[in-house]
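Novice: okay, sequence plus prediction incoming.
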Amino acid sequence: MTEHTESADRWPAPYASAPVDATVTVPGSKSVTNRGLVLAALSADPGWLRRPLRSRDTLLMAAALRALGAHIEEGVGPDGTGEFWRVIPTGLHGPATVDVGNAGTVMRFLPPVATLADGPVRFDGDPRSYERPLHGVIDGLRALGARIDDGRRGALPMTVQGSGSLDGGTVEIDASSSSQFVSALLLSGPRFNQGVEVRHTGATLPSVPHIRMTIEMLRRAGAKVDAPEDGGEPHVWRVTPGALLGRDLTVEPDLSNAQPFLAAALVTGGRVTIRDWPEHTVQPGDALREIFTEMGGSWVRDERGLTFTGGGRIQGIDVDLSDVGELTPGIAAVAALADGESVLRGVGHLRLHETDRLAALTREINGLGGDVTETDDGLRIRPRPLHGGDFHTYDDHRLATAGAVLGLAVEGVRVENIATTGKTLPGFPELWAGMLGEQQVGDERVEERA
């Protein structure tokens, strides 16, 4: 686990002295924004992304695509609201240098794109990015004919020797540590000479909904994709070669980043409305509705969005989070405040995320008086009275928001480096303060769904 920073930066997490009652506008989805940028840069004609997320991860993606030759214009709609990015593909070229920061989507989605550039593309990033697994992408691209110089580490830093094209074809990879390995090859697959057939050989496959998101967005851009859910072979995906079409895409709110606000309703016994919650979505964060209902709340979706109401007590949960691992830190924080034991399963791969999230959650919640133990594939959390103290984040945005959730119910929690939330949720402290200070006066309640 990456050691925490001994920094004087400690954010006093606000304590909720009363149930929250607020409406929150969550910025756009990082996962949709970064996939949309890649597909637009690979398209045959210009495309638009409306209401994109502007965060560290997405700005790194935009900067990387610009370095590879894409022209990305930024602007605001004619009514003064609604930011947009217009992506004009102008051909991919090198030499270029890509800074991935610690963004999994950048470090994994762009090496396949770089094989299509005419010249070498060097990839580098934050120190933690050197520790994150990349072997599935590197080995897969080599099998498809790419030249990659990585010192045989299977990790960053590395250089992709772009030749302007890639043969493509059938490739076997082990994506047990990240579904992004599959998405990375599929996103560029239409531009490979033979397309691509990706066969996952590992024993497990985390975050399958993110692969479904990739497939849906590919199809919207005109690609032909055969997937297991279409009746095909399990863990086999095929993308036919062909031109991608520029699209006008409006980015949904990031439902995973809605998690701390929904958790606030559950933890305080209050009510929070997330504006513009989509009726149909492939975002993994949509699972929060049912998970937090099982933990004691209720929800309703109407024309305003999704309203979640806490029930006054938090119940423990036994849940398999293998498809929605990114939600684990926030669920663990809520579980630490529950009145019964929780078991979070299927998330052993989180040891390889921005930090070792399982070790970090165990250390930090226990540091506040909790009782968390690691299992082979997750966490066991037993309720204990918690006390204030420092909650370290290890430069991990989801650890930071988990600390904020704990602070609602525990006085004196100080979250280290709350600014790390800017990775995917810019302005989080202001959004959090706004939620706690906002009262919805005269707002009629609607019938809730338990």
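Specialist: Okay, I see it.

Novice: alpha carbons only for contacts and neighbour counts from here, please
Specialist: Will do.

Novice: which stretches in the stretch 1-150 of the chain count as helices?
Specialist: In the stretch 1-150 of the chain, the segments counted as helices under DSSP state H, counting those that start in this stretch are 30-42, 56-67, 104-114, 135-143.

Novice: okay, one more to line up with it:
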Amino acid sequence: MTGTESSPGADNALWPAPLAQGAVDATVTVPGSKSVTNRALVLASLASEPGWVRRPLRSRDTLLMADALRALGVGIEETVSSGSGADGPGEAWRVIPAGPHGPATVDVGNAGTVMRFLPPVAALADGPVRFDGDPRSHERPLHGVIDALRALGVRIDDEGRGCLPMTVHGSGAVAGGPVRIDASSSSQFVSALLLSAPRFNQGVEVRHVGSTLPSLPHIRMTVDMLRAAGAAVDTPESGGEPDVWRVAPSALLGRDLVVEPDLSNAAPFLAAALVTGGRVTIPDWPERTTQPGDELRRIFTDMGGSCELTDSGLVFTGTGRITGIDADLHEVGELTPVIAAVAALADSESVLRGIAHLRLHETDRLAALAKEINELGGDVTETEDGLRIRPRALHGGVFHTYEDHRLATAAAVLGLVVDGIRVENVATTGKTLPDFPGLWTSMLGAGETPAATATASRS
């Protein structure tokens, strides 16, 4: 299967994207961050004492992570708290750490965090751990993690592919020490080694030796969470060498962590305000965060909206005009699909740069966006490292998603103002955003959903 083909078992049902009947005016409660939830689960599983992950995201990627850790012997108990204050009420996962063990089998689905963060954990196990997943997972690069672990003395059988399926032969310990990797295709290679490094005998020194690293905010998120769990981390930002991260060996603390809303998943809802000239409020938007999605405030303001961080959350307002942008999205590439959809509706050309690495994500996102928007009458061309988008009048049609959740949400944004867009396999949004269709129609005042909350009133 290539990156722009659906697998034979894909759900090809077509979802009619709702057309907005006016300016959106809604409050949308976005579920928790996938990136924070999965990092928190890994750190809690390696801690020296039990911990809590409160308000976790329950989506395909996070449930795959939880199940994978359980397969390695970690206890994860799901509870619903009824307390008040910062930690409740809401769902919570109690994580009871245990030395990882094999033999075990891990299903990664198509979750980059699972396929990359868990091999170093498996290297600490006392037996073999086999990793496999969806067909597309076999095409996503893992060489950075595989090569690094081999350099640290870990035995891995991948038949020379540099990707799944593979088996990590854990020996119960990893010596650790200095390692050089090329993480230019995914910052997750760096995060993967850092997360387990406190448990390595010598910690780790990760030196990136390739071209510019993508998605640096995600590495900063990893570092912040490690430090909060008691790890000593030296980074380029803290006076260390450029492109070098050091983690000292130490015991990790069991934390009581409340997961932030997933700001990247807020993108289609903020875009709804922008393209309809309406207003959307996202409660609990943090004042300080390492999430790349926080850049939406700046990017969508540059495209014609305005925002204010209030006691109620982030209030974003569209003006009825959408302006094209020239933007380097290298550090926030996951936001590209929705930004591209908004750009296709703008009044001037947009150039999105620095995102060649998106060709290696859930699908080849650059090729998929160009093809699907152009099939609707658009004018999108691929560049060496991004997209050039010239606005054209769009028409209805089928928007294929290639089992990529962010392609589906981008299509929904276009459907707000382009009649007749039908989205193939909108259920793929369950990867990170449970019941997206219900939340989307609730935002438009067309229904309610128990899985997530949206309140709307027509302006």
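Specialist: Yep, it's here. Keep in mind that what you see is a predicted model, and the values were worked out from it rather than measured.

Novice: TM-score for the pair, please.
Specialist: Laid over one another, the chains give 0.97 as their TM-score (TM-score structural alignment, normalised by the length of structure 1), with 442 aligned residues with a Cα RMSD of 1.2 Å.

Novice: among the helices of the stretch 1-150 of structure 1, which is nearest Thr240 of structure 1?
Specialist: The closest of the helices of the stretch 1-150 of structure 1 to Thr240 of structure 1 is helix 30-42. By Cα to Cα, the value is 14.6 Å.

Novice: check the mean deviation of the closest one from structure 2.
Specialist: Helix 30-42 of structure 1 differs from its equivalent in structure 2 by a mean of 0.1 Å after superposition (mean Cα distance after the TM-score superposition for structure 1).

Novice: state the span of structure 2 onto which that helix is aligned.
Specialist: Matched against structure 2 by TM-score structural alignment, helix 30-42 of structure 1 falls on residues 34-46.

Novice: I'd like the helices of the stretch 1-150 of structure 1 as TSV, with mean neighbour count and distance to Trp11 of structure 1 appended.
Specialist: Below are the helices of the stretch 1-150 of structure 1 laid out as TSV (neighbours: other Cα atoms under 10 Å; distance: least, Cα to Cα, whole Å):
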stretch	mean neighbour count	distance to Trp11 of structure 1
helix 30-42	25	24
helix 56-67	22	20
helix 104-114	25	26
helix 135-143	21	37
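
Novice: among those helices, which comes closest to Gly154 of structure 1?
Specialist: Nearest to Gly154 of structure 1, of all these, is helix 135-143, at 4.4 Å by Cα to Cα.

Novice: which residue ranges form the strands in the stretch 301-450 of structure 2?
Specialist: Using DSSP state E, counting those that start in this stretch, the strands found in the stretch 301-450 of structure 2 span residues 306-310, 313-317, 326-328, 350-353, 379-383, 386-390, 397-399, 421-424.

Novice: the second one packs against which elements?
Specialist: Contacts of strand 313-317 of structure 2 with other secondary structure elements, assessed using 3 or more Cα pairs under 8 Å, 6 or more residues apart in numbering; DSSP states H and E, are made with helix 267-276, strand 279-282, strand 306-310.

Novice: and the longest one against structure 1, how far off on average?
Specialist: This points to helix 267-276 of structure 2. With mean Cα distance after the TM-score superposition for structure 1, helix 267-276 of structure 2 averages 0.2 Å from its match.

Novice: Val108 of structure 2 is in contact with Gly133, isn't it?
Specialist: Yes. The criterion here is Cα atoms under 8 Å, and Val108 of structure 2 meets it with Gly133 at 4.8 Å.

Novice: pick out whichever of these two has more residues nearby.
Specialist: It is Val108, of Val108 of structure 2 and Gly133, that has more neighbours when counted by other Cα atoms under 10 Å, with 25 against 17.
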